[in-house]
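Asks: Quick one: sequence and predicted model below, then my questions.
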Amino acid sequence: MADTPKLSEVEIVKDASNYLRGTIVESLSNRITGALNHDDTHLIKFHGSYQQTDRDLDSERKLQKLEPLYSFMIRVRVPGGTATPAQWQRMDDLADEYGNGTIKLTTRQAFQLHGVLKRDLQATIQGFNEALLDSIAGCGDVNRNVMCSPNPHESAVHAEVYAAAAAISAHLTPRTTAYWELWLNGEQQSTTEPADEEPIYGKTYLPRKFKIALAVPPYNDVDIFANDIGLIAIAEKGKVLGYNVAVGGGLGMTFGMNETYPRLADIIGFVPAANVLDVCEKVVTIQRDWGNRENRKFSRLKYTIDKVGLSAFQAELHQRLGYDLTPARPYHFQSSTDAFGWSGNPKGLSHLTLFIEGGRIHNLPGYALKTALREIAAFHTGEFRLTGNQNLVLANIKSAHRSRIQALLEAHGAWPNTAHQTALRQHSLACVALNTCSQAFAEAERYLPQLLDKLDTIIRAHGLAEAGILIRMTGCPNGCARPYLGEIGLVGKAPGRYNLYLGADHAGERLNKLYREMLDEDGILRELTPILADYAAQRQPQEGFGDFVIRQGYVQATTHGLNFHA
């Protein structure tokens, strides 16, 4: 008789949780502590929230014999990254009323509120629910926020891809009523009453998180190959015929464990648009049934596929579907970045893409971006589109509003002065990291702008101010800002120390490779300066920095996650 698998702690908690309820009610009513019961810290992730502490204050509070300053991050889903002006206003209000006064735009096109106290969790969730937003499945072992290219230039195609993203999101949303009972006092906003059963997920949901993204070539601005399922829209004459399907992407790893690694998704075929929901569901169910529930470090779909083999995975998928995918269609990606500034028709509908450093919407002296956007939301009739690169598109702006929007941004010091920003800075990504993320070993969002100030000097000295080099920084190896897809990737390993990775490509189709370990700031600048000088002098026409460092032999190309550490 085969041994019974030893389940991880989280699997045991999920099994006993009564469909994600646990003892959250009791945790919330306990006013002695700002924290939840231990098991509930796992369950609340499914409701879109992480328990955090202010790590800057931990030592001081410990000396004062106080518990850590607990608060909660809430991740609000925005399927396809598209929000209404009213939803933007509501998030702005809630950030001030219950959060730390800022909004974080994530690399998954979601809103994050930080600094929410336990006593305010229910009021905060009710607040954005009133604007038809929710946080269910914002985190946890389920399908997360479904991304899609926010590009407004291909309006008809974008509308179809956005509709597909929204449909996938709705179809894979957990059915448990726990979310509504806990946070909305039993109120149900859906047109269908969910029951306490999970026809797709089952009682214990997935072994780990699951991510889906849709891209519209030639733009890979959602980094689809970093997702468990990546869908590449194949359009003809302004209509989406279907999608090339890629499976098995994921970027997290663990230092010191080379059996963990980032991996890009493999394209396995083409599916007509009418069947894309079916394909997504069946891939999810295979991961539900085959994924590792003993060790969470190996629980993502990428490890499932590498364990059984891609051909075996495809055979199982075709069996569950009852049909085969057809061969993938031709496509081409040229970039994974955003194009900033005005676009569209000045006499019709136009669009404005704003660079948001670190994805942080806030007010600083001389830079009142948060105030400007709140005032714009009061009259803008289009959309607020969050990009996968932590930026913001004001889409479908009426011609009558165009000059007014620009004037407001200028008046608040928030008009993007691209002449003073290098392309390196504009294409930078950073996760939150310290002071609130419990996983962070080092700074990221708070530190990267300072490092960029020094790198910008080097970049300009070598005539590379407009070279679109991708730089990404995280405070740990979990990969939230997709550092392994950066032409320059910096991953925190200790306070003030980073591993330097080089060699990803500009279109998001190749991982980078470790170049140097445990560098402080001086070390980062010392290593990058001669390479950037070499790039300026020796690059070929249109050659990206990632391609250059491989051609020059600084690193070898990573061809698959399995040789990422080679």
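Replies: Looks like it arrived, so ask away.
Asks: For the rest of this, base every contact and every neighbour count on C-alpha atoms.
Replies: Will do.
Asks: Buried ones in the helix or strand hosting residue 305, by neighbour count?
Replies: Using DSSP states H and E, residue 305 falls within helix 301-308. Buried residues in helix 301-308, defined by neighbour count with 16 or more other Cα atoms under 10 Å: 301, 302, 303, 304, 305.
Asks: residues touching residue 224, list them.
Replies: Residues near residue 224 by Cα atoms under 8 Å, 6 or more residues apart in numbering: 212, 213, 214, 215, 230, 231, 232, 265.
Asks: so after the helix or strand containing residue 522, what's the next helix or strand?
Replies: Element membership for residue 522, per DSSP H and E: helix 521-538. Next helix or strand after helix 521-538 toward the C-terminus (DSSP H and E): helix 545-551.
Asks: just to revisit the earlier point, show me what whatever helix or strand comes next after the helix holding residue 305 packs onto, helices and strands only.
Replies: Going down the chain from helix 301-308, the next helix or strand is helix 310-321, by DSSP H and E. Applying 3 or more Cα pairs under 8 Å, 6 or more residues apart in numbering; DSSP states H and E, one finds that helix 310-321 contacts helix 276-290.
Asks: Just the buried positions in the helix it packs on, please.
Replies: Along helix 276-290, these residues count as buried under the neighbour rule (16+ other Cα under 10 Å): 276-277, 279-288, 290.
Asks: State whether residue 165 is indeed within a strand.
Replies: No: secondary structure of residue 165, determined by DSSP: H, G, I helix; E, B strand; the rest coil: helix, with no strand assignment.
Asks: another structure for you, compare them:
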Amino acid sequence: MPEIQPDFNDVEHIKSRSNYLRGTIAESLADRATGAVADDDTQLTKFHGFYQQDDRDLRAERKQQKLEPHYQFMVRLRLPGGVLTASQWLALDEIARTYANGTLRVTTRQTFQYHGVFKEHLKPLLQAVDAAGLDAKGGCGDVNRNVVANTNPHRSRLHAEVHDWTHRVSEHLLWRSKAYEELWLDGESGGEPDHEPLYGSQYLPRKFKIAIAIPPENDSDVYANDLGFIAIADGDELLGFNVSVGGGMGATYGDPATYPRLGSVIGFCTPDQVLAVSEHVIGIQRDYGDRVNRKRARFKYTLDDNGLDWFRDELNNRLGFSLEAPREAIFTGNGDRFGWTQGDDGRWHLTLLIENGRIADFEHQQLMTGLRELAGVHRGEFRLTCNQNLIVANVEEADRPAVQTLVDQYNLDGGGSQTALRQAAMACVAFPTCGLAMAESERYLPGFIGKLDAVMADAGLDDKAIVIRMTGCPNGCARPYLGEIAFTGKAPGKYNLYLGASFTGDRLNKLYRENIGEDEIMAELVPMIHRYAAEREPGEHFGDFVVRVGIIHPTLEGRFFHEDVGDAA
């Protein structure tokens, strides 16, 4: 494990002197003179599941009034595989209304975020989460994050087995310091000194993400993750997993040494080898990841800097055996199936669109109230998807009419107004709470999709899905570089426009136009969509079309992401 070096970046030094993630968090919480925590503690609280933010809509006004920013926190839970009971749903709903801003947000990693949490509410919120049988440990920070997986409700037995692996991997890679229990759950301090058998006192150089996918659906965007397990099955029998390494979405404007990357499939492992593979892949990143330049501290850069052959040798040496050759695995899409579907066991599953993941009561849709009522009668469970949607899962035939009555009463399915384009779109939070946002995303995308819907209808493509992703900055929270059409915020009202990712999540897009507003975006997309309608081949998706006709060159590897920018034919 690495020892702290003088040239390591500031975050590494903060972790080193933190006493296994305690820092001065207790003192920060007790300081009532400010709504913030100490600067160093803002790095450490991420490991406990929350970020310090402020309401950017109020920044200028509060500055003029000579007040500190309107500090608040975003709390992210750990929910492996995105499955929770109806009673847990009710508990999380109550927590949102008691300690947060009254909304829940489904993330792109199958868990929930609370927004608008004030400092004095952090401890009671986390205690209430613990009482519901959940936690926020590792929701953020330089450790393994929430482990995600397919939410395919059709092959119920296989899904259940894969979901079990999300829990086993998550628990195996969880950080072990007692700091979480001491700070938030009134656990006893003292006793034996803490020890992190996997992470050491430095933890990882940056965050680490793991996904599991079950072909033919790639709804977990497995190749966007540092480590991916692609299930290989014979019917409902799980044979093992293809192993993908080195995926990651983030990039930094103006720095060509940073780029998104798709995972590389390096072999096949049996189920009993999954935990060892997970542990040793993380161990390699722990020992060789960049701790000097934090912008290049993700696992994808460790791989590209050292080479896949080096990595295979290092991994096989640590494992004590070699991975088998990858098995055939074909993906056909990465979206969710909306409406009612029936699983192999005869039970029903209802997938509802949660636009951009925000659960609240809106003018024409009482989403939060309706889901609360539904949780009160539902005898199955809820499943969150990596596309920010919700599955009301395992509904018995006799219970289906009662569920549908509530769906109709509270307009939970949008009254049939949700288009294929809207169902395939997602956005990050951005303004007003994200400190990295340069442009709107969650608040802007719904209206923009409405304008694109009109274009699609005019082109005769009403029922055609195009994967659209929007973020307020170049980071990867909504996996923008896997959008057939994607936007990353550059400035208020200005975005970079990307084109050409695959519908199945196995090809990146490429920058087409930089720093343009809505009028320019529409001027580009309207004729392009009409051309797609007129010239597409049978079954051809938009991302494949713009590559085939030469509108954009394909990005075959992440390190070539910045080459041939805007090479329109």
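Replies: Good, I have the coordinates. Here the structure is a predicted model, which is why all the values come from computation and not from measurement.
Asks: What about residue 370 of structure 2, how many residues nearby?
Replies: By other Cα atoms under 10 Å, 20 other residues sit near residue 370 of structure 2.
Asks: sorry, back to before: onto which residues of structure 2 does the helix holding residue 522 of structure 1 map?
Replies: Counting by TM-score structural alignment, helix 521-538 of structure 1 lines up with residues 518-535 of structure 2.
Asks: Now the matching stretch on structure 1. Mean distance?
Replies: Taken over the aligned residues, the distance from stretch 518-535 of structure 2 to structure 1 averages 0.5 Å (mean Cα distance after the TM-score superposition for structure 1).
Asks: Just the buried positions in that stretch, please.
Replies: Buried residues in stretch 518-535 of structure 2, defined by neighbour count with 16+ other Cα under 10 Å: 521, 526, 529, 530, 532, 533.
Asks: Distance to residue 506 of structure 2 for those - can I get that in TSV?
Replies: Listed next are the buried residues of stretch 518-535 of structure 2 as TSV, based on distance: Cα to Cα, whole Å:
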residue	distance to residue 506 of structure 2
521	25
526	26
529	22
530	25
532	21
533	23
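Asks: among these, which two are most distant?
Replies: 521 and 533 (18.2 Å; Cα to Cα).
Asks: element containing residue 41 of structure 2?
Replies: helix 39-44.
Asks: Equivalent analysis for residue 195 of structure 1, please.
Replies: Per DSSP H and E: nothing holds residue 195 of structure 1, as it lies in no helix or strand.
Asks: tally of neighbours for it?
Replies: The number of residues packed near residue 195 of structure 1 is 12, by other Cα under 10 Å.
Asks: Would you map the strands across the stretch 451-569 of structure 2?
Replies: Assigned by DSSP state E, counting those that start in this stretch, the strands in the stretch 451-569 of structure 2 fall at 468-471, 485-491, 494-499, 510-516.
Asks: so of those, which one's packed in deepest?
Replies: By mean neighbour count, with neighbours taken as mean count of other Cα atoms under 10 Å, strand 468-471 ranks first of those at a mean of 29.
Asks: Pull up the aligned stretch in structure 1 for that strand.
Replies: With TM-score structural alignment as the criterion, strand 468-471 of structure 2 aligns to 471-474.
Asks: Run through who's touching that stretch.
Replies: Stretch 471-474 of structure 1 has contacts (Cα under 8 Å, 6+ apart) with 424-425, 427-433, 442-445, 448, 480-483, 486-492.
Asks: how much does that stretch stray from structure 2?
Replies: Mean for stretch 471-474 of structure 1 is 0.2 Å (mean Cα distance after the TM-score superposition for structure 1).
Asks: Distance from that stretch to the middle of the chain?
Replies: Once both centres are worked out by Cα atoms, centre = their mean, to the nearest Å, stretch 471-474 of structure 1 turns out to sit 13 Å from its chain's centre.
Asks: try stretch 483-502 of structure 2
Replies: Centroid separation between stretch 483-502 of structure 2 and its chain, computed with Cα atoms, centre = their mean, is 18 Å.
Asks: What is the neighbour count of the counterpart of residue 550 of structure 1 in structure 2?
Replies: Correspondence of residue 550 of structure 1 to structure 2, assessed by TM-score structural alignment: residue 547. Burial of residue 547 of structure 2 is recorded as 20 neighbouring residues (other Cα under 10 Å).
Asks: wait, isn't residue 547 of structure 2 in contact with residue 500?
Replies: Yes: with contact defined as Cα atoms under 8 Å, residue 547 of structure 2 reaches residue 500; the gap is 6.0 Å.
Asks: where do the contact lists of those two overlap?
Replies: Taking Cα under 8 Å, 6+ apart as the criterion, residue 547 of structure 2 and residue 500 both touch 553, 554.
Asks: For the stretch 1-150 of structure 2, which segments count as strands?
Replies: Ranges of strands in the stretch 1-150 of structure 2, per DSSP E, counting those that start in this stretch, are 50-54, 71-76, 83-85, 104-106, 112-117, 148-149.
Asks: Which one of these lies nearest to residue 256 of structure 2?
Replies: With distances scored as Cα to Cα, the stretch of those nearest to residue 256 of structure 2 is strand 50-54 (27.6 Å).
Asks: what comes into contact with the closest one?
Replies: Against strand 50-54 of structure 2 from outside (Cα under 8 Å, 6+ apart): 36-37, 42, 45, 69-76, 136, 139-140, 432-435.
Asks: Narrow those residues to just the buried residues.
Replies: Buried members of the contacts of strand 50-54 of structure 2, scored by 16+ other Cα under 10 Å, are 36-37, 42, 45, 69-76, 136, 139-140, 432-434.
Asks: before we move on, back to that, once the two are aligned, what's the mean deviation for the helix holding residue 305 of structure 1 against structure 2?
Replies: Looks like 0.3 Å for helix 301-308 of structure 1 (mean Cα distance after the TM-score superposition for structure 1).
Asks: Over in structure 2, find the residue span that helix aligns onto.
Replies: So helix 301-308 of structure 1 sits over residues 299-306 in structure 2, by TM-score structural alignment.
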